[in-house]
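Undergrad: Prediction below, plus the sequence it came from.
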Amino acid sequence: MCVEDDPSGKQKHQQVPSTGTLLVDTSRRDQVGEFRGVAGPYWSLRPVCGGREWEADPANVRAPSPMERLRAEIARCNARSEGRIL
């Protein structure tokens, strides 16, 4: 579990998501990635269509909107149909 500062000055705990959960990294221009695990104080995310994982600060990660989720799932399906990912 990670801890982040609340604007009220209190600390709150952020729940670690399940592997494969789609998340948005706001520090990378709202890039959507799959949660892969915890790496020290950071969360490892992987691009939806495959590629190199990156580490994100949990304070900069949020759940995707329905539209972001749909776009990511369509991009993954297209990549699979083109043979780019399995």
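TA: Yep, it's here.

Undergrad: CA atoms for contacts and neighbours, from now on please.
TA: Fine.

Undergrad: Any idea which residue is closest to the centre of this protein?
TA: Nearest residue to the geometric centre of the chain (CA atoms, centre = their mean): Leu23, 2.9 Å.

Undergrad: if I pick that one, what's in contact with it?
TA: By CA atoms under 8 Å, 6 or more residues apart in numbering, the contact set of Leu23 is Val32, Gly33, Glu34, Phe35, Leu45, Val61, Arg62, Ala63, Pro64.

Undergrad: ends of stretch 22-30, how far apart?
TA: The first and last residues of stretch 22-30 sit 12 Å apart, counting by CA to CA, to the nearest Å.

Undergrad: in it, what counts as buried?
TA: For stretch 22-30, burial by neighbour count (16 or more other CA atoms under 10 Å) applies to Leu22, Leu23, Val24, Asp25.

Undergrad: second one coming, line it up with the first:
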Amino acid sequence: MTQQTENRTPERGTHVYDPATCRVGEFQGKVGPHAMLRPVGGGREWQADPGKIRRATAPERLRAGVKAANERAGRML
């Protein structure tokens, strides 16, 4: 999979990888020059460089989903 260098904006909710933070997030939209990403499972959004983010791979999406489920389970205890 290639980086988002072709000026293609992902659809809202698409899982993308941000290499600056080494995190997978759900694409929320663009605000000015920034892409806004939200952690998988919810949480505080962060800004990312839209030219550097790329679609998350299947293993990256799975890892992010498992992490979110574990965090949810930990809050329930």
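TA: That came through fine. Note that the structure is a prediction, hence the values are computed from the model and not measured.

Undergrad: on that earlier part again, looking for the alignment partner of the residue nearest to the centre of structure 1 in structure 2.
TA: Applying TM-score structural alignment, one finds that Leu23 of structure 1 aligns to Val16 in structure 2.

Undergrad: And Val38 of structure 1, by the same measure?
TA: So Val38 of structure 1 corresponds to Lys30, using TM-score structural alignment.

Undergrad: my guess is the match of Leu23 of structure 1 is in a helix, correct?
TA: No - according to DSSP: H, G, I helix; E, B strand; the rest coil, the state of Val16 of structure 2 is strand, so it is not within a helix.

Undergrad: how far apart are the strand ranked longest in structure 1 and its match in structure 2?
TA: The single longest strand within structure 1, with elements called by DSSP state E, is strand 31-39. Strand 31-39 of structure 1: mean distance to aligned residues in structure 2 after superposition is 0.5 Å, counting by mean CA distance after the TM-score superposition for structure 1.

Undergrad: and that strand, what does it pack onto?
TA: Applying 3 or more CA pairs under 8 Å, 6 or more residues apart in numbering; DSSP states H and E, one finds that strand 31-39 of structure 1 contacts strand 22-25, strand 42-47.

Undergrad: of the ones you listed, which approaches Glu68 of structure 1 most closely?
TA: Closest to Glu68 of structure 1 of these, according to CA to CA: strand 22-25, at 8.5 Å.

Undergrad: re the thing from before, distance of the residue nearest to the centre of structure 1 relative to Phe35 of structure 1?
TA: 7 Å.

Undergrad: Ok, Arg71 of structure 1 next?
TA: According to CA to CA, Arg71 of structure 1 stands 17 Å off from Phe35 of structure 1.

Undergrad: start to end distance for stretch 45-56 of structure 1?
TA: In stretch 45-56 of structure 1, first residue to last residue: 7 Å (CA to CA).
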